[in-house]
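Chemist: Below is the sequence, then the predicted model.
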Amino acid sequence: MDVLIMGGSHFLGRRIAEEGLRRGWQVSVFNRGRTGTNPEGVTALKGDRTSEEDLKRLAARGRWDAVVDTSGMSADTVEAATRALGPVAGRYVYLSTVSVYAGWPLLPLFEGMPTLAEAEPVEGMPTDVNVPYGQDKAQCEEAARVNAREALTILRPGVILGPHEYVGRLPWWLRRIAKGGVVLAPGRPEQPIQPVDVRDIAKFACDQAGQADGNAVFNAVAPIGHSTMGDFLAACIEATGRSDVELEWVDGDFLLSRGAKQWTEIPLWRTYPGTWQVSGRRAQDAGLVCRSLTETVADTWEWLSAGNNAVEHERAAAIGLDAAKEAALLAEWRATRG
């Protein structure tokens, strides 16, 4: 099977390329070659997806059984890519996000609910939710449908973790736990969460690329209740070997009242009720298997401990709670409890 990956040098795109190679496929990657590293064994096709001439040259290299698009961030670039590559691709798999839903993260979600290309954000959408990002990705989905049509499959992941993660959510928690001491743990330990391992998404993306039919949409997330915040932090303690760490669970309302920023300053912690209530049943019925979060955490720590670092990412600077602010929050929390 011949597969083209739009991207292929970072995190998810790289994992999809590696998974394709593992299956014995002929894998080509198309990127600018400026950041990241292409996996050994791929055919590297250098170019800029925003250039019409580069896309024409790329299309002339085809035909591919499937194109997997991991880097489409604007409707015009996705429309241009599907227009150029549609005639030379049997399938087109577009990697989107659960942020496209008009109700995320306030409402429980399934694939039939309206996106931000079809509806306004639901009433009461908080100001700290990045609605423009969801709108852009929803418009990308619509642009892909214009040309790919029946050959299109859309995958909507939520939070993706694992080795080579560049946003830095899991790496921040692992490094914080590794420092030891008393660690501020947000909210409740029993809070369900459902992040998914990058390797599991990569396998599912390749499964869908190999399907004979398209025209499908999947929420590519772990099952609801797959893990909890307490399980996650316990896994970080186990992976780093810091059995001396003390988790101090701090009430969520208290944290919000003191200006703690959910999702960024305290990664994976979010109080909105729909955040971790995204149905992945359709994807799981189609073959998505999600490994334990403990395995994801352990493998990421092993990767970090080997001296690896992900590529720089624009969102990474906002991730993590400053040590002084954490200490101040803990001190005030203890004072309020006498």
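Modeler: Looks like it came in fine.
Chemist: only C-alpha atoms for contact and neighbour calcs from this point on.
Modeler: Fine.
Chemist: for the stretch 151-300 of the chain, what spans make up the helices?
Modeler: Ranges of helices in the stretch 151-300 of the chain, per DSSP state H, counting those that start in this stretch, are 169-179, 198-209, 229-240, 252-257, 281-285, 293-305.
Chemist: what's the most buried one of those?
Modeler: helix 198-209 (a mean of 22; mean count of other C-alpha atoms under 10 Å).
Chemist: Please compare the first structure with the one that follows:
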Amino acid sequence: MRLLVLGGTDFVGWAVAEEALERGWDVTVFHRGTRPSPEGAAVLHGDRTAQDGLRALEKGEWDAVVDTWSAAPCAVAAAAQLLADRVGHHSYISSRSVYTFPSPLGADESWPTVDADPESDGTDYAADKRGGELAAEGAFGSRALAVRAGLILGPRENVGRLPWWLGRIARGGPFPAPGPADLPIQYVDARDLAAWTLDAAASGLSGPYNLVSPVGHATMGDLITACTEVTGSGAEPVWITPEQVAAAGVEPWTQLPVWVPPGEAHDAMHGSDVSRALAAGLRCRPVAETVADTWEWLTSLGGTAPQRSDRPVPGLPEGAEERLLAGAR
């Protein structure tokens, strides 16, 4: 397979390129040249936000393209239109954020999506991702796949959610663990996402697929336990109720990464139906493996993970941990 990755130097794009290279595929990555490329990939440089920024893509043919773009849909549209006659299949890494909120527990790909314009120069994340889907579909038609990922974790994560938990737990001592411990969480390891996407591209799958682990694959307790064990810090989780989190004025998801309390928002974030992707071959590795590999990568960097500039830095603000622990006593 000849694969073109639009991106390929960061988190999901890197995972896709690396997985394809391990399969022996002929991989080309297109990016601005500000970061290293995966070893073994051919490289094309260009800036999708600049005039004539796609010039390097004006020649060449590929069996498949994977686009990880998460900003203005017009950039997805421009690339897709340029490549449609020279690429066999298009996979767009989208998001479950495209669904109108709140999607109920067990919602599948038929749940309504937000309004979006495929030629927009950027509005908000949900509309941009939906616009990207429409842009790809407009150019590739039935050759377009929308990979609606949920929470993405694993090595090279540049949003900082799992790295924050690992960093905090590595410091040891009692720490607030938002509960209940058996609260289900849904996520996908970037490497499992990459493997499924490449299988889907090779098979010519099209349309939208929710891509996240099935409900019951892992819980907050599983995640916290894995972090505690892999760091070897002896840190002690102090389980905090949702009511205690609220009383301390702490925000779910952003200040306590991954965690959303039981209720409407949790059902939307961690309760998606993924039977379509499972039937199409999705396999999710154990949470302990994702955590261990992320810890190994994080320690190789000296404990400081890269952070995307377009996303808020996750984690508890000063004084919040003390309030949470005090409220649990």
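Modeler: That came in fine, so what should we check first? For clarity, every value in this text was computed on a predicted model and none was experimentally measured.
Chemist: Indicate which one of the helices of the stretch 151-300 of structure 1 is closest to E190 of structure 1.
Modeler: helix 229-240 (6.1 Å; C-alpha to C-alpha).
Chemist: Can you check which part of structure 2 that closest one sits on?
Modeler: Using TM-score structural alignment, the residues of structure 2 aligned to helix 229-240 of structure 1 are 220-231.
Chemist: Give me the mean distance between that stretch and structure 1.
Modeler: Following the fit onto structure 1, the mean deviation recorded for stretch 220-231 of structure 2 is 0.5 Å by mean C-alpha distance after the TM-score superposition for structure 1.
Chemist: count of neighbours near the counterpart of V278 of structure 1 in structure 2?
Modeler: Matched by TM-score structural alignment, V278 of structure 1 corresponds to S272 in structure 2. Counted with other C-alpha atoms under 10 Å, the neighbours of S272 of structure 2 add up to 25.
Chemist: hang on, the earlier thing: wait, which of the helices of the stretch 151-300 of structure 1 is closest to S9 of structure 1?
Modeler: Comparing the helices of the stretch 151-300 of structure 1 by C-alpha to C-alpha, helix 198-209 comes nearest, at 13.3 Å.
Chemist: Provide the aligned range in structure 2 for that closest one.
Modeler: Taking TM-score structural alignment, helix 198-209 of structure 1 hits residues 190-201 over in structure 2.
Chemist: Tell me which helix or strand the aligned partner of E142 of structure 1 in structure 2 sits in.
Modeler: Under the alignment defined by TM-score structural alignment, E142 of structure 1 corresponds to L134 in structure 2. Assigned by DSSP states H and E, L134 of structure 2 belongs to helix 125-140.
Chemist: Determine the set of other helices and strands touching that helix.
Modeler: Counting contacts by 3 or more C-alpha pairs under 8 Å, 6 or more residues apart in numbering; DSSP states H and E, helix 125-140 of structure 2 packs against helix 73-83, strand 87-95, strand 144-149.
Chemist: how close does T97 of structure 1 get to G7 of structure 1?
Modeler: Distance, T97 of structure 1 to G7 of structure 1, using C-alpha to C-alpha, to the nearest Å: 16 Å.
Chemist: before we move on, what about W303 of structure 1?
Modeler: Applying C-alpha to C-alpha to W303 of structure 1 and G7 of structure 1 gives a distance of 22 Å.
Chemist: again with P186 of structure 1
Modeler: Taken as C-alpha to C-alpha, the span from P186 of structure 1 to G7 of structure 1 is 35 Å.
Chemist: got it, and T50 of structure 1?
Modeler: 13 Å.
Chemist: Between the two, which is the more surrounded one?
Modeler: A direct count of neighbours by other C-alpha under 10 Å for T50 of structure 1 and G7 places G7 higher, at 26 against 15.
Chemist: residues in contact with whichever residue in structure 2 pairs up with that one?
Modeler: G7 of structure 1 maps onto G7 in structure 2, with residues paired by TM-score structural alignment. Shown in contact with G7 of structure 2 (C-alpha atoms under 8 Å, 6 or more residues apart in numbering): G13, W14, V29, F30, H31, D67, T68, W69.
Chemist: quick one: the second one and R35 touch, right?
Modeler: No - under the criterion of C-alpha atoms under 8 Å, W14 of structure 2 lies out of contact with R35, with a separation of 10.9 Å.
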